[in-house]
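*Asks:* Sequence first, then the predicted structure:
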Amino acid sequence: MDRSRFVALAVGAFGLVFVSFLLRGLTRLVAPYEVAVAVSAPVLFAAAALLAVLVGLALLDVTGIRRLT
């Protein structure tokens, strides 16, 4: 994976976090809080998983095990 792809995925992950909060807020306008949380949770979990993978790749790069080219 090259560095530009890594940065694009990181920006995408933060975009998913933003979309999650946007979904929660907009859903809260028309549905109860529990429904809003249930709608936004999968997007937030996807963002968290992507960020965890990116942190793992960054750690591998820092330690020299697998370089980002």
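*Replies:* Thanks, I have it. Numbering: from 1, shown residues only.
*Asks:* can we go C-alpha only for contacts and neighbour counts from here?
*Replies:* OK.
*Asks:* Now Met1: closest residue in space, sequence neighbours ignored.
*Replies:* Leu68 (5.8 Å; Cα to Cα, 6 or more residues apart in numbering).
*Asks:* for that neighbour, what are its contacts?
*Replies:* The contact partners of Leu68, by Cα atoms under 8 Å, 6 or more residues apart in numbering, come to 1-3, 61.
*Asks:* let's bring in a second model and compare:
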Amino acid sequence: MDREGFVKLAIVAFGIVFLSFVLRGVGQILVGFETARLLSAPVAVGGFLLLVYLFVRATFDAIGVWEVK
């Protein structure tokens, strides 16, 4: 993975997390609180896991274990 791809993936991850907040907010209006939580939770978890992966990858790059070219 090159640095440009890393940055694009980070932007996508933040976009996914933002999307989960939008889904929850709009979902509360349209389908109710509980259903909105059920719809937004998998999206939020996916975005969070992607951010964790990027953090680990950046940490490995900083210590020299797994280089981001």
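*Replies:* It's in. In this text, all values refer to a predicted model and were calculated from it rather than measured experimentally.
*Asks:* one step back: which of the contacts of Leu68 of the first structure also appear as contacts in the second structure?
*Replies:* Retained in the second structure (both residues aligned by TM-score structural alignment, their matches' Cα atoms under 8 Å) from the contacts of Leu68 of the first structure: 1-3, 61.
*Asks:* Next one: Val53 of the first structure from Leu68 of the first structure, what distance?
*Replies:* Separation of Val53 of the first structure from Leu68 of the first structure (Cα to Cα, to the nearest Å): 14 Å.
*Asks:* Can you pull up the most central residue in the second structure?
*Replies:* The second structure has Gly47 as the residue nearest its centroid, 2.1 Å off, counting by Cα atoms, centre = their mean.
*Asks:* how much does the helix ranked longest in the second structure stray from the first structure?
*Replies:* The longest helix of the second structure (DSSP state H) is helix 33-63. Its aligned residues in the first structure lie a mean 0.5 Å from helix 33-63 of the second structure after superposition (mean Cα distance after the TM-score superposition for the first structure).
*Asks:* before we move on, what SS does Glu67 of the second structure have?
*Replies:* coil (DSSP: H, G, I helix; E, B strand; the rest coil).
*Asks:* Brilliant, that's me finished.
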